[in-house]
Every structure is written in structure tokens, then in C-alpha cells.
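> Kindly generate the corresponding structure for this input.
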Amino acid sequence: MATIRSGQQPALLVIDAQQGVIGDAWDAQRIIGNINVALDRARTAGVPVIWIQQEDEHEYPRGSDPWKLVPDLRPREGELRMSKAHNSAFEHTPLEQELAQMGVSHLVVCGASTNWCVRSTAYAGLERGYDVTLLKDAHTTNAIDLGDGTEIDARGIVIDLNVTMSWSTYPGRKCATATAAEVEFSTER
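Predicted coordinates for the structure are as follows:
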């Protein structure tokens, strides 16, 4: 059962905006531009920005090119950076403790990959009692080849999560979508 969070602080989670994850994803340059819009808005509002990076010894070893953030996205001094080894940024990381220390109750989520880490982190946040807003124009993924001649296109995966997050309901929590240019980093619940 989820715990409803106290506090009114929002935070922007930038998930796996790494060269090996978002670098060649669907519509990457537009998505990266929209993440920058969200970053500017969050920073102007004094909202914490948290950078999450996939790290493992096979695909994304620390310091490797695939592990590095894409050059157009740059954390500022003092912004929290955190590694994860699982799809959800909450699993086996200090994310929940860090959010509690900041009084965060509202997560604004963007990054990659839509169908894996963005979805898992958004759902995990809702299940843990956070309000969650997905930036519908600031997340992306790659197409999935099912190996039998069937491909699920990346655009469809993005649309699916946008629809799901705009229609989902959780008691005592808000689940929503917004564009990077319109998201409200409000402390009002």
C-alpha cells in the first residue's frame, strides 16, 4: 500500500539522458531540447533537479561513453547525481531518502527510455505516494524488434505512456502529463 507524502516540494527527475540510452533514440534532438526547457524552468523556480544514470559493468560502465550524459545536457553544481542498476530509479538507490530530506512530494519525470526506466520510475513514484507529472514531450525510446518481423515503433511507445499517465488514477495522488513549456513547478497540491 502506498504512503501519501507530506510536503509540497516538486523535483525534476532526468532519467538516463546518457549517450548510450538517449543518444540515438527516437526524435532525440527534440526531446533533449525539451529536457533543457524543463531544466531552465525548474532551475528558475528553485526546484531540485536530480540526474539518474544507468550504470552496470556491461553496457554502461562508469566513465564510458555510453554512460556519459549527452553533451547538450549539463548538470549544474549542487544538482544531485545518482546511479542505478535497475529500471526504477527507486530500486536499490538512495532516491527515496534524498527526496524525503528535500520534502519532495511531486515528481516531474523526463528522459529515457520511455518503456523501461521512465515508466518504471513513474509507476514506482506513484506507488510510493508521490504525485507524478510526466513531461509528455521530453521522454523517448527506441523501437522494439520482437524478432518475428514485428516491430513496436518508438513513437507509439511514447504515446502509450502519455495516454496511460494522463488517465491513471491513484487515491490521494495526482498523475498527469504536461509539456516541458507548460509544466507547473508549483508547491500547491
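
> When you work out contacts or count neighbours from here on, use the C-alpha atoms and nothing else.
Noted.

> Next, count neighbours for the nearest residue to residue 7 once chain neighbours are set aside.
In space, residue 7 comes closest to residue 103 once its chain neighbours are excluded; the distance is 5.1 Å by CA to CA, 6 or more residues apart in numbering. As a burial measure, residue 103 scores 16 neighbours (other CA atoms under 10 Å).

> With residue 59 instead?
13.

> any idea how far it lies from residue 21?
10 Å (CA to CA, to the nearest Å).

> Also residue 144?
In terms of CA to CA, residue 144 sits 14 Å off from residue 21.

> Strands of the protein, residue ranges please.
Listed in chain order, the strands of the chain (DSSP state E) span 9-15, 49-54, 80-84, 104-112, 131-140, 144-145, 151-152, 175-178.

> to compare against the first, here's another:
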Amino acid sequence: MTTLVDRPRTALLVIDVQNGVMAGTHDRDAVVSNIGTLVGKARSAGVDVVWVQHNSDGGLKKDSDEWQYVPELVRAEGEVLVHKQYPDSFEATDLEPVLAARGIGRLIVSGAQTDECIRSTLHGAIARGYDATLVADAHTTEDLSEYGAPTPDLVIAHTNLYWENHQAPGRTAGITTTADADFTVTP
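Here you go, the predicted model:
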């Protein structure tokens, strides 16, 4: 269980599922569909959906088409939007105070990109005392193999493997699938 006192609630994080991030990612349509399913499950269970949106002077300039969330996913009125400039969604953002105000100590993580913002946010969450579950079929990345990285399918598989077995004192890590994600129970 989380090491954060009086934080029994869960939130779904939807990280950087933006046009410019998702263009050319591995299995894009299936991942976006899975995230849509997760958003629906979370909303039905009364669980907070927290949207994280990256800003940069490069390809994700605020208010540009690339910066916008993919059209298949629509943030509902009242759902939190956190703007970030660094891979870790907690770094220099209001994510921590947003979660604290809602009593959230458990995070279900989805989005992009696996080898940057997803990994950084997972580690940032665990280091800050959160339980963090990665949805194994609801994160993706682009192909950077021409630069020496493994292919996207291997990056995703490796991230799922090590997060499934990650440990920290008093905190829970692990993976689930879209089909098995259950927002009605706390581990």
C-alpha cells in the first residue's frame, strides 16, 4: 500500500497522448482504444482521470495541432489537466498537490512515450510514495532503433517486464491489462 498517509483513492493518469507524440508510434490505434476503455472504466467507477500534456518549444508548442490530445480521447468537464515540460509528470508541475487534494495514493498509468515520460513518471511516483500500476497494453513509443534503441515492441515488453517485478518498501508496483484493470478495488 502507498506510504502516503490518508490517500486511499486511485487515479488514472493519461500521459501525453497528443497528436505530435502519437504520430508514428507502435500500435497507435490499439493503444488509444485501450486508453479510451480505461477512461470509461475509471469514470464509471468514480475514479479521477488526470490528463497530462507535454509542452515544448520543439514539436509540442502550446496550442498547436501537435500539442492537442488525439481526437479519439476527450477530457470531460472537471477532469484535471496537468501541463508539464519534463519527462516526469511530477517534475515542476502541480500533479502532486492535485493528487494530494483528492486523497490519491494509487496511480494507474497509461500513455506515451514508454521509454521517456512513462518510465520517468512511474519512477517519480514510486519515489514520492505512490503505488503505481502500469497498464501493459496502454502505453507506446516511437521507433528509435535507427539510433541504437530496441524496436518499440521490445521497449514496451521490457518496460512491462521490469515494472511487473519492481519493488519499493511500503509501495506497490506492477502491471495490469486494459481488460483486467479494476478501478473498484484497492490492492
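
> Superposing both, give me the TM-score.
Their TM-score after superposition, calculated using TM-score structural alignment, normalised by the length of structure 2, is reported as 0.95; 185 aligned residues with a CA RMSD of 1.3 Å.

> coming back round to it: looking at the strands of structure 1, which is nearest to residue 67 of structure 1?
Among the strands of structure 1, strand 49-54 comes nearest to residue 67 of structure 1, with 7.1 Å by CA to CA.

> and that closest one, what does it pack onto?
The contact analysis (3 or more CA pairs under 8 Å, 6 or more residues apart in numbering; DSSP states H and E) places strand 49-54 of structure 1 against strand 9-15, helix 28-44, strand 80-84.

> that older thread, would you mind grabbing the residues shared as contacts by residue 59 and residue 21 of structure 1?
Residues touching both residue 59 of structure 1 and residue 21 (CA atoms under 8 Å, 6 or more residues apart in numbering): residue 66.

> so stretch 158-170 of structure 2 aligns onto which residues of structure 1?
Per TM-score structural alignment, the counterpart of stretch 158-170 of structure 2 in structure 1 is residues 160-172.

> quick one: contacts of that stretch?
4, 114-115, 119, 126, 129, 133-134, 136, 175-177.

> With distance to residue 83 of structure 1 and neighbour count as added columns, please give those in TSV.
Formatted as TSV, those follow (distance: CA to CA, whole Å; neighbours: other CA atoms under 10 Å):
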residue	distance to residue 83 of structure 1	neighbour count
4	26	16
114	18	26
115	19	20
119	17	24
126	21	25
129	22	22
133	22	26
134	21	28
136	24	24
175	25	22
176	26	21
177	25	22
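
> In JSON lines: those, plus distance to residue 36 of structure 1.
Shown next, in JSON lines, are these (distance: CA to CA, whole Å):
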{"residue": "4", "distance to residue 36 of structure 1": "30"}
{"residue": "114", "distance to residue 36 of structure 1": "17"}
{"residue": "115", "distance to residue 36 of structure 1": "21"}
{"residue": "119", "distance to residue 36 of structure 1": "20"}
{"residue": "126", "distance to residue 36 of structure 1": "24"}
{"residue": "129", "distance to residue 36 of structure 1": "27"}
{"residue": "133", "distance to residue 36 of structure 1": "17"}
{"residue": "134", "distance to residue 36 of structure 1": "15"}
{"residue": "136", "distance to residue 36 of structure 1": "14"}
{"residue": "175", "distance to residue 36 of structure 1": "22"}
{"residue": "176", "distance to residue 36 of structure 1": "20"}
{"residue": "177", "distance to residue 36 of structure 1": "17"}
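
> returning to what we had before: and the strands of structure 1: which comes nearest residue 43 of structure 1?
If we rank the strands of structure 1 by CA to CA, the stretch that ends up nearest is strand 49-54, at 7.6 Å.

> With structure 2 overlaid, how far apart is the closest one on average?
Overlaying structure 2 shows strand 49-54 of structure 1 at a mean distance of 0.5 Å from the equivalent residues (mean CA distance after the TM-score superposition for structure 1).

> Run through who's touching that strand.
11-18, 39, 42-43, 60, 67, 75, 79-86, 89.

> higher neighbour count, residue 144 and residue 21 of structure 1?
Taking other CA under 10 Å, residue 144 of structure 1 and residue 21 do not tie; residue 21 has more neighbours (26 against 13).

> Provide a list of residues in contact with the more buried one.
So residue 21 of structure 1 contacts 66, 112-113, 141 (CA under 8 Å, 6+ apart).

> Also residue 23 of structure 1?
17, 70.

> distance of it from residue 72 of structure 1?
10 Å.

> likewise residue 83 of structure 1?
19 Å.
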